[in-house]
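*Asks:* This is the structure alone, sequence omitted:
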């Protein structure tokens, strides 16, 4: 269907207005008017236009009247005359290019049950008169450019189940009157400029399933009354300025599956109440000011993602994470991210029981001793970051069994031995490996690297069965002939390899490109 301006739409609506008046406001007459409107559209089969039919010549006004024009490339403003269709039960204008303000006359559609204005370019304030739509059960205003306040008259929506006004530019307070919406199940006000505390009255919304307030400028403590919302499954308060401690009443949210609190100023002790949330799937506590040990997160066994980076967590990894009732009871955990804390102690071997783990980040803590061999069980691992700890000794060769591993970061530890043999490594060895200052033994056999950088501390290196070319470095680590086999392009005064002067002659060949690498080898592609 071609693009339809609201200038044409206004003309059609005036026709509807006339027909609605002369036909004693009969729903059948209004439907016939809408069918005449439909006949003017270029594509009768696009979107939901094909569903615009009159069921029977004897249809009565018991049928709900629905005006569905979503995704029809409409532009211009919403004409105020649309309010003349008093029998409308549902008005769907979402996913068009409508702009301008919402007409105040929309508040006259007293029979309206569902109103969809989302995903347009509507601007200006939300009319107070919309509070007259007391029969609404669904209201979608999201993804527009609406400004100013949320009207307190929204407290009249006592039948409302869904209220979406996210991704606008709304400001000011969250009205206390929203606590009157006892039937409300979904409340999404995220990504606005709301500047207030969270009203305690929201704790009266006993049917609420989703509460999304993230990405605003909310401040003050989280009201303890939110702990009354036992139907809540998804609570997202991230990216605000909330402070104080997590209310103990949060332990009552027994149906909660998603809890996002990251990027606030929440403080005091780490929220141990979380251990009561047996159905929790996703938990994000990053970038707050919690102190003390990490919360015991695996009581229910459902958790899939836990992140608590950029905080002040201290002490050992909790006992609940070290025994078979801890990490081992989190079979669905796919992401464990607790970087940049002050966690001490060892990495528990029971981590090998978390067989669905894909991302593990324990970097920038104070973890000590060896990396557990049980890591080999985590065959789904894609990314591991253990950098900036005090891990030492040998990297277990079992890491080579992690066939899905794409990233392994051990920077700034005291690793003495690293075995990366029998993989498909190619290209340059990352410069960060030069920061493994304690590294003495490196096995890169059966790979295809093409450069080394600053590996001066090596005492032993196995680079056999690669495709390396160029000069062999003078370091003792590279003088064991057995560790250099399978690299036919190497040259130097090492027994079994061509002399250095032969390499210098061959380097004149334009097909061979070489460059010296300080502390390593000269390699060719």
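*Replies:* Yep, it's here. Only a predicted model underlies this, so the values are computations on that prediction, with no experimental measurement involved. Numbers count the residues shown, from 1 in each chain.

*Asks:* C-alpha only now, for contacts and for neighbours.
*Replies:* Fine.

*Asks:* End to end on stretch 19-38, go ahead and measure it.
*Replies:* 15 Å (Cα to Cα, to the nearest Å).

*Asks:* Residues touching that stretch, excluding its own?
*Replies:* Stretch 19-38 is contacted from outside by 12, 15-16, 44, 49, 52-54, 59-63, 65, 84-87, using Cα atoms under 8 Å, 6 or more residues apart in numbering.

*Asks:* In strands only, show me those.
*Replies:* residue 65 (DSSP state E).

*Asks:* Please pick the buried ones from the contacts of stretch 19-38.
*Replies:* 12, 15-16, 49, 52, 65, 84-87 (16 or more other Cα atoms under 10 Å).

*Asks:* Out of the residues you listed, flag the one nearest to residue 396.
*Replies:* Proximity of these to residue 396 (Cα to Cα) peaks at residue 49, which lies at 64.0 Å.

*Asks:* what about the strands in the stretch 351-500 of the chain?
*Replies:* 359-361, 366-369, 383-385, 390-394, 407-409, 414-419, 426-428, 441-443, 448-451, 460-462, 469-471, 489-491 (DSSP state E, counting those that start in this stretch).

*Asks:* highest average neighbour count across these?
*Replies:* Among the strands of the stretch 351-500 of the chain, strand 469-471 has the highest mean neighbour count (mean count of other Cα atoms under 10 Å), at a mean of 24.

*Asks:* Would you mind pulling up the elements that that one packs against?
*Replies:* strand 489-491, helix 500-506 (3 or more Cα pairs under 8 Å, 6 or more residues apart in numbering; DSSP states H and E).

*Asks:* and residue 348, which of those is closest to it?
*Replies:* strand 489-491 (43.3 Å).

*Asks:* Use this one as the comparison:
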């Protein structure tokens, strides 16, 4: 009997304990549910209806989307509602999720300040708020989250300095505050309490001051990025004691001084970026000690001396030394880095010497070779074709000689070829530019720049066989002769066509109309004949048209007024006749109109005032008659205006005073009469003024810009008097 009573008592206690625990669990899970409902209530936009449809009292919180509960206490342990395009704010109730270990709301549009109640998330190890619109200062209460391992606040609108207390959270392994507007200096003792820190990203900020010399105390660092900020001063040599560092990004700052030779101590380093600072001195040869290095970017600095040959011992995939003051030959060992893959750039230095004859054999994986703007000489080696992965070959602005090798046509992946401004020619055995025929095999070619070379040949008919991928074709100032082949019309994706300053003859081919995507066409300073073809009027995307300095004759096509995208129109120095068509004044976006040195005639229409955004108009050296229309006062953006050497009559309109930005006004060699309006004295930017060879009379204005003009501006008029 006693035994039965004892067992009954035990059973009652068990049931009571179970009921108590169940009630407590229900209370706690209700607390979690209330916190999440408060978050849901603060969501203003849920475009995918994820929370609207899923977070319901009809189901357990632990079954909600993005929610995970612990098996033991059935409390919310993880909340992941990242990348759901949610918009709203964080309620203070979220701080009641006291068992929360992981919080990830990244990739949304949450805004406002972080509520201080989040200080209660004492178990939190991951806080990922990246890519939202949070603002205000970083909260100092973060120090209370003593178990935090990952603090990711990147790409928000946080401002102010970083509270020094954050660097006292000794459990931190990953800090990412990049892409905010944080400012101020980093505390010198920031690494005194971060023994576990592996990643520190403070890039894209307004942080300034010097890099703390004690940074080496974060001895476990593997990733350090301070790029795109405002750090100044030298690189502290102590930073080179971070022997576990794999990636170091210091680019686009105001760092200066020499690169410390201790840099060679970073034996684990794989990526190093110091681009766009103010580093001076030599490139340390100790880089050769970093045998793990794959990417090295020292571009846009003021480094001098030669390239250390020891760098050739590395197994680099990317080497960028562009925009420095490096001199001497490129060490042969550099061209033997067969691992170079993504890019090798020495752009804009003072390097000299020849390219090795086996260059293509030793760089089989390279995609971009950029050596332009140096003093390199010799020929382009035929072996370059063995670098079969080349996408970009940039050799412009050097002193290369010889023929452009036909073997370039074997570069099947080539997209960008820059050979301009050298001393390159074509195969002398043919009057045609035969290398162009070989380049038609490059079916992915997009950019072809050949200008300012003594090519001295004719375009082959095969130019029409270029791939339709070609978008930019430049062959200016190269002594190119003959006609423009009709096959040019096959290049249907051409955007820019620059052929000015050559010896091209014949007509503009009618097939030009097939270039429907063309935005810039420059055929200036050739010997092209015939009339301006109506086919140009089909180029409805054309923004810039240069036909000056040819032998074109006949009228300006009225249909050019339909090419409303035109902003630059150069027709000067031809033999064009008749009047300027009225439709041309409909080009509302026209910035520059130059039709000087032709035989255009007729009155200047009042519609000239419709060119509201024009900055330069030159109608000089034609046969225009009549008065200057008063509507020119509407050309308030005009800086250059010339009507010189025409047959214009009547007075100088007083309305010129409205052209407040005018810097140059030439009305010389006409039959203008009357006085020079004193209102022109208000044109404070006017630097050049010429009304000589007219029939003007009266007193010359003396104030404003007229105080600086000489007799040359007023000579041979009828009765001008006074200064100068």
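*Replies:* Received, thanks. Only a predicted model underlies this, so the values are computations on that prediction, with no experimental measurement involved.

*Asks:* where does the TM-score land?
*Replies:* Once superposed, the chains reach a TM-score of 0.76 (TM-score structural alignment, normalised by the length of the first structure), with 459 aligned residues with a Cα RMSD of 4.1 Å.

*Asks:* how about the strands in the stretch 151-300 of the first structure?
*Replies:* 162-164, 169-172, 186-188, 193-194, 210-212, 219-221, 234-236, 241-244, 258-260, 265-269, 282-284, 289-292.

*Asks:* any chance of those strands in TSV, with mean neighbour count and distance to residue 107 of the first structure too?
*Replies:* Output for the strands of the stretch 151-300 of the first structure, formatted as TSV (neighbours: other Cα atoms under 10 Å; distance: least, Cα to Cα, whole Å):
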stretch	mean neighbour count	distance to residue 107 of the first structure
strand 162-164	21	16
strand 169-172	20	20
strand 186-188	20	21
strand 193-194	23	24
strand 210-212	20	26
strand 219-221	17	32
strand 234-236	20	31
strand 241-244	20	35
strand 258-260	20	36
strand 265-269	20	40
strand 282-284	20	40
strand 289-292	20	46
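
*Asks:* of those strands, which approaches residue 328 of the first structure most closely?
*Replies:* With Cα to Cα as the criterion, residue 328 of the first structure lies closest to strand 282-284 of those, at 17.2 Å.

*Asks:* Which part of the second structure matches that closest one?
*Replies:* Mapped onto the second structure using TM-score structural alignment, strand 282-284 of the first structure spans residues 295-297.

*Asks:* For the matching stretch, which outside residues touch it?
*Replies:* The contact list for stretch 295-297 of the second structure, computed with Cα under 8 Å, 6+ apart, reads 270-275, 316-321.

*Asks:* Now check residue 333 of the first structure against the second structure: what is it aligned to?
*Replies:* By TM-score structural alignment, residue 333 of the first structure lines up with residue 341 in the second structure.

*Asks:* do the same with residue 405 of the first structure
*Replies:* Residue 405 of the first structure maps onto residue 414 in the second structure, by TM-score structural alignment.

*Asks:* neighbours around that match, how many?
*Replies:* Residue 414 of the second structure: 25 surrounding residues under other Cα atoms under 10 Å.

*Asks:* how near is it to residue 440 of the second structure?
*Replies:* 11 Å.

*Asks:* Residue 455 of the second structure too?
*Replies:* In terms of Cα to Cα, residue 455 of the second structure sits 18 Å off from residue 440 of the second structure.

*Asks:* who has more neighbours, these two?
*Replies:* Between residue 455 of the second structure and residue 440, residue 455 has the larger neighbour count (other Cα under 10 Å), namely 24 against 19.

*Asks:* Grab the nearest non-local neighbour of that one.
*Replies:* residue 425 (4.4 Å; Cα to Cα, 6 or more residues apart in numbering).

*Asks:* Now which residue in the first structure aligns to that neighbour?
*Replies:* Using TM-score structural alignment, residue 425 of the second structure pairs with residue 416 in the first structure.

*Asks:* Counting only helices, which of the buried ones among the contacts of stretch 19-38 of the first structure make the cut?
*Replies:* 12, 15-16 (DSSP state H).

*Asks:* how about those in TSV, adding distance to residue 104 of the first structure?
*Replies:* Output for these, formatted as TSV (distance: Cα to Cα, whole Å):
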residue	distance to residue 104 of the first structure
12	20
15	21
16	19
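
*Asks:* just the residues you listed now: which is nearest residue 427 of the first structure?
*Replies:* Nearest to residue 427 of the first structure among these, with distances taken as Cα to Cα, is residue 12, at 66.1 Å.

*Asks:* isn't residue 226 of the first structure right up against residue 203?
*Replies:* Yes - with contacts counted by Cα atoms under 8 Å, residue 226 of the first structure reaches residue 203, the gap being 4.6 Å.
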